[in-house]
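S.K.: Predicted model, plus sequence, below.
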Amino acid sequence: MKKFRLKILSFVVALCMTILPLGSVWGASPKSTYVALGDSISTGYLLSNVQKECFANQIAKYSGKTLINLSQNGMKTSDMLSILNSNDSQGTKYKNSIKDADLITISMGGNNVLSPLMTIIKTSLGLSSDATTEQVQAAIKNNPEASSKIYLELQKPQTLEILNKELQTFTTEYPQIIQKIKELNSDAIIMVQTLYNPFFGAPQYKPLADMAEPFVQLINQVITQSENSSCKAIDVYTAFKTDTSGQLLTNISKFDIHPNTAGHSVIFNTHKAVIDSMNPENNVSIQVLAGDSRYTTAIKVSQERFKDGEAKAVILVGKDAVVDGLAAAPLAIQEQAPILFADIKGLSIETIKEIKRALGNNSSSKTIYLIGGEGRISKLVEEQLKIEGIKLIDRISGKDRYETSIKIAKKLNYNYEQAFVVGGNGEADAMSISAKAAELKSPIVVVDKQSLNEEAKALLANKQIDIIGGVESISDKVKLELQDIDLDKSITRVAGTDRKSTNGMVIAKYYKIGTVTEVFVSKDGFVGGKDKLVDALAAAPLAGSKGVPIILTTGQISKEQQQSITSNLKGATKLMQVGNGINEKTIKMISELLQ
């Protein structure tokens, strides 16, 4: 079944990758030509105003380049390869255009299997091979068993044979196309779109969307894992999946998988983000570490930090347990462990794969830390880990968030002098200091607003204590208690008027200009709830390992954040966005402030 689903994937997606030649600089070439290659996505098929709405035309307008659109409806890899290998008039035009281009985009792959699949689907519905998409739509709507019929038809051996042949052709020809283009022009920036699921967001086709979804992700995983210094994917899949406009991005309501006007806008903006990051006027490179969920975003962060087998441990936090996990960043640095997320029902296949990849072949001798009680991470997770050969499982859990943070702090074996204290409801405050705490291997201790328990006093005695957060998180009464046990009897409180203000003040105090070459940006948890801080939680050990801060924002940045960026972070040359859902204009503004 898995093979079958993998093979039919190209029916529901348009395959793409991004190739970024090493050393290419946007606009460095005197050329100013943009060539669009590929299939009907690039032609703007079914758009009412191609000149205005097609993503290729939007790129041309935005970049100020002259567009030569050589894409063709129905084009397969064999068609393009044939043209590139031909010396006739069409082949000559293609090759000369590619040679003169400094930007090339490609949409390619869907037609390799689309034509035979559409014929098979039409046949399963009792329609002729030349039936229109409207007729297919009507046949599905009027037949409640249509999806089952399609599903069964696509499982037949002859179907698999056709798909295998077509996909093998694509697998063979696609690299040849890319190689041919690079031989013709090694300096051009080449962008090829990633997979998207056109059924997503259409309730009437939810069974098809659900069937395709895990395999769309699997294919995209293959694409991203094949990335290297000269091959990088533009994540159209995630852009479609996480779009919050509420609009359909394809014409799937008419059983047509092509992107509509809204879809082309999303495709354009995904390309635009890469173009912006290469603009020589913007010396700050922008990288995005984001999956389609908190689980896959954490996996991408883990992959950024650890090569295969490099991790010495793994820390698992419940998917909504920001409070439990907020003190875990220093432990993750000490134990050389990524922070990954677990659902209460168990670990996803992707997370299990990442645990095994990060730990390597000797995973049985390495520790998995479970942060929080069984109400956050169930016993089922432990059983899953044991099945995978993990023998060392250490659950760190207290009766409440305060005790859990203390138990995590006691795991730190570094002789730390500094300690950070946050309030029980100060998740955003903790995320602001998490990267610095991780860097210093200093504990983050969660305390009650009005009182300090004896265990916390014992842990914090004779340490240099900083409070992160205002009196609404930690009262002045508790501040006085902390002052009594502080090493030099003096407490520093870092606090702003809100979470973003506090974040700016943390950056201003703990990071000095000229020492930071990179900054991280993650959601602030203000929009959508505190659990949206999970991306920052996953990113904290990576940021801490680099000695760089995390800017917390979703929409606009605060006055304090602006001031700290220009005063303390100016000169950083890289911006790492962790997670989706951050306003694009805000990312651009931060990158400009860094210059």
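M.R.: All right, it came through fine.

S.K.: contacts and neighbour counts: CA atoms only from here.
M.R.: Will do.

S.K.: what ranges do the strands span in the stretch 101-250 of the chain?
M.R.: Using DSSP state E, counting those that start in this stretch, the strands found in the stretch 101-250 of the chain span residues 103-107, 189-192.

S.K.: one more structure, for comparison:
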Amino acid sequence: MFADAITASPLAKKLNNAPILLTEGNNLTTLTKERLQILGVKTVYIIGGTGVISNNIVNTLSSININSKRIGGVDRYETSIKVAKELTGGNASGMFVVSGDTFEDALSTAPIASKLQYPIILVAKNYVPASVKNYAASAKDKDLILVGGADVLDSNISNELKATKVYSQSDKYSRNLALINDFKGNLDLNKVLVASDSAFADALSGSALAGKSSNPIILLGNSNIDTISNFISKNDVKNVNVLGERGVISDNAVNSIIGTSTAPNSYLDSIADNTDLTDAQVDYLLSQLQGDWYKQIYLEDKKVSIPYDSKILHFNTKTSGKYQLITAYKNDAQLENIQKIQKNI
């Protein structure tokens, strides 16, 4: 459930930039299981109660020698409080409060909350759960930043929580950019991540990456492409990383966002197995991969066997003035996709 997972972004930052992996509620997905094994994970933090992630998953983790620690309450609101206490030990210097029924405002706060180590607390549209009231009362005189307009939160929520700052712009896109502009000093605007407002799984997985590198996440909808393009140009953004495949965010949308900015979009040429890569292509790959997350791209001297089907590229080291693509899983790969499956090298 997105509501539980999105509150984990600041905690993921605290836990040595741990990735946030998604799974089904009752069964550990094959891809997630393999990812845990490849990463050599020893402990998994399960965010959510047994109604969200069952004990069957705990048992599966145990069977592959991975310990688990569950952080979950009776509902999403109590879970967010328990995550907050795990993050801060109950002594937060501030907090973000967002709707627990939509993911966009929480996603907008994630990179900032991760940087500041502020918990992300969830409330209902028209009431503040008792667990949240108690936590907010214990954090008296601390920053309580409420993010949500009339489209997601009733006006009484701000007064009830005694918010010190409210972002109540009329839509999620305006709130998103208002947050980024106000917290520029805590963010690295050399790179931004763009996420669709309709694909929470892609956006959620990117929240840990954004938190790690303190890059903002910009929400993309059908009506705000020009606004995003102006923001990128005005702030001299150097790199734009897209969260999601073309079915989620089209090439036309990305090209419109980039506009006349100097920020690189992507190479559009396809590359097949055993293709020599130009220096320009390799320089692009290396520059885009710095500081990013998944170990899905490998710079190797020889072909490496990977036990799952994904878009994985293997390069040999530079010999005779050339890098060569050794294997491109799922047939041909496109260099533009590489931004979406990245790793530290």
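M.R.: Yep, it's here. Worth saying up front: this structure is predicted, and the values here are computed from it rather than measured.

S.K.: Superposed, what's their TM-score?
M.R.: Superposed pair, TM-score by TM-score structural alignment, normalised by the length of the second structure: 0.67. Supporting alignment: 255 aligned residues with a CA RMSD of 2.4 Å.

S.K.: can you give me the strands for the stretch 301-450 of the first structure?
M.R.: Under DSSP E, counting those that start in this stretch, the stretch 301-450 of the first structure gives strands at 313-318, 339-342, 367-371, 392-396, 418-423, 444-447.

S.K.: Report the angle between the fourth one and strand 367-371.
M.R.: Strand 392-396 of the first structure and strand 367-371 are oriented at 20 degrees to each other (axes from the mean of the first three to the mean of the last three CA atoms, to 10 degrees).

S.K.: buried residues in strand 392-396 of the first structure?
M.R.: 393, 395, 396 (16 or more other CA atoms under 10 Å).

S.K.: And those residues, which is closest to residue 403 of the first structure?
M.R.: Checking the buried residues of strand 392-396 of the first structure against residue 403 of the first structure with CA to CA, the nearest one is residue 396 at 9.8 Å.

S.K.: Grab the nearest non-local neighbour of the closest one.
M.R.: residue 371 (5.1 Å; CA to CA, 6 or more residues apart in numbering).

S.K.: Quickly find the element holding the residue nearest in space to the middle of the second structure.
M.R.: The centre of the second structure sits closest to residue 207, judged by CA atoms, centre = their mean, with a distance of 1.6 Å. Using DSSP states H and E, residue 207 of the second structure maps to helix 200-213.

S.K.: Give me the residues contacting that helix.
M.R.: 2, 5-6, 9-10, 12-13, 17-22, 103, 107, 110-115, 188, 193, 195-196, 216-217, 243-244, 291-293 (CA atoms under 8 Å, 6 or more residues apart in numbering).

S.K.: Also stretch 20-37 of the second structure?
M.R.: So stretch 20-37 of the second structure is contacted by 5, 8-9, 12, 51-57, 60, 201, 204-205, 208, 307-308 (CA under 8 Å, 6+ apart).

S.K.: how about a cut-off of 6 Å?
M.R.: 52, 53, 54, 57, 205 (CA atoms under 6 Å, 6 or more residues apart in numbering).

S.K.: how close does the spatially most distant residue from the centre of the first structure sit to residue 422 of the first structure?
M.R.: Farthest-out residue of the first structure from its mean C-alpha position, per CA atoms, centre = their mean: residue 484, at 44.9 Å. Using CA to CA, to the nearest Å, residue 484 of the first structure is found at 17 Å from residue 422 of the first structure.

S.K.: And the helices in the second structure?
M.R.: 2-6, 9-14, 30-39, 55-63, 76-88, 104-116, 130-138, 156-161, 172-182, 200-213, 225-234, 251-258, 279-289 (DSSP state H).

S.K.: how deep is the equivalent of residue 482 of the first structure over in the second structure tucked in, by neighbour count?
M.R.: Aligned by TM-score structural alignment, residue 482 of the first structure pairs with residue 161 of the second structure. The number of residues packed near residue 161 of the second structure is 17, by other CA atoms under 10 Å.

S.K.: Same check on residue 77 of the second structure?
M.R.: Neighbours of residue 77 of the second structure using other CA under 10 Å come to 23.

S.K.: Could you measure from the nearest residue to residue 423 of the first structure once chain neighbours are set aside over to residue 151 of the first structure?
M.R.: Excluding the flanking residues, the one nearest residue 423 of the first structure by CA to CA, 6+ apart is residue 473, at 4.7 Å. Counting by CA to CA, the gap between residue 473 of the first structure and residue 151 of the first structure amounts to 55 Å.

S.K.: who has more neighbours, the two?
M.R.: Set residue 473 of the first structure next to residue 151 and count neighbours by other CA under 10 Å: residue 473 wins out with 21 against 17.

S.K.: Need the counterpart of the more buried one in the second structure.
M.R.: Match for residue 473 of the first structure (TM-score structural alignment): residue 152.

S.K.: And that match, how far from residue 223 of the second structure?
M.R.: Per CA to CA, residue 152 of the second structure is found 19 Å from residue 223 of the second structure.

S.K.: One more: residue 279 of the second structure?
M.R.: Counting by CA to CA, the gap from residue 279 of the second structure to residue 223 of the second structure is 38 Å.
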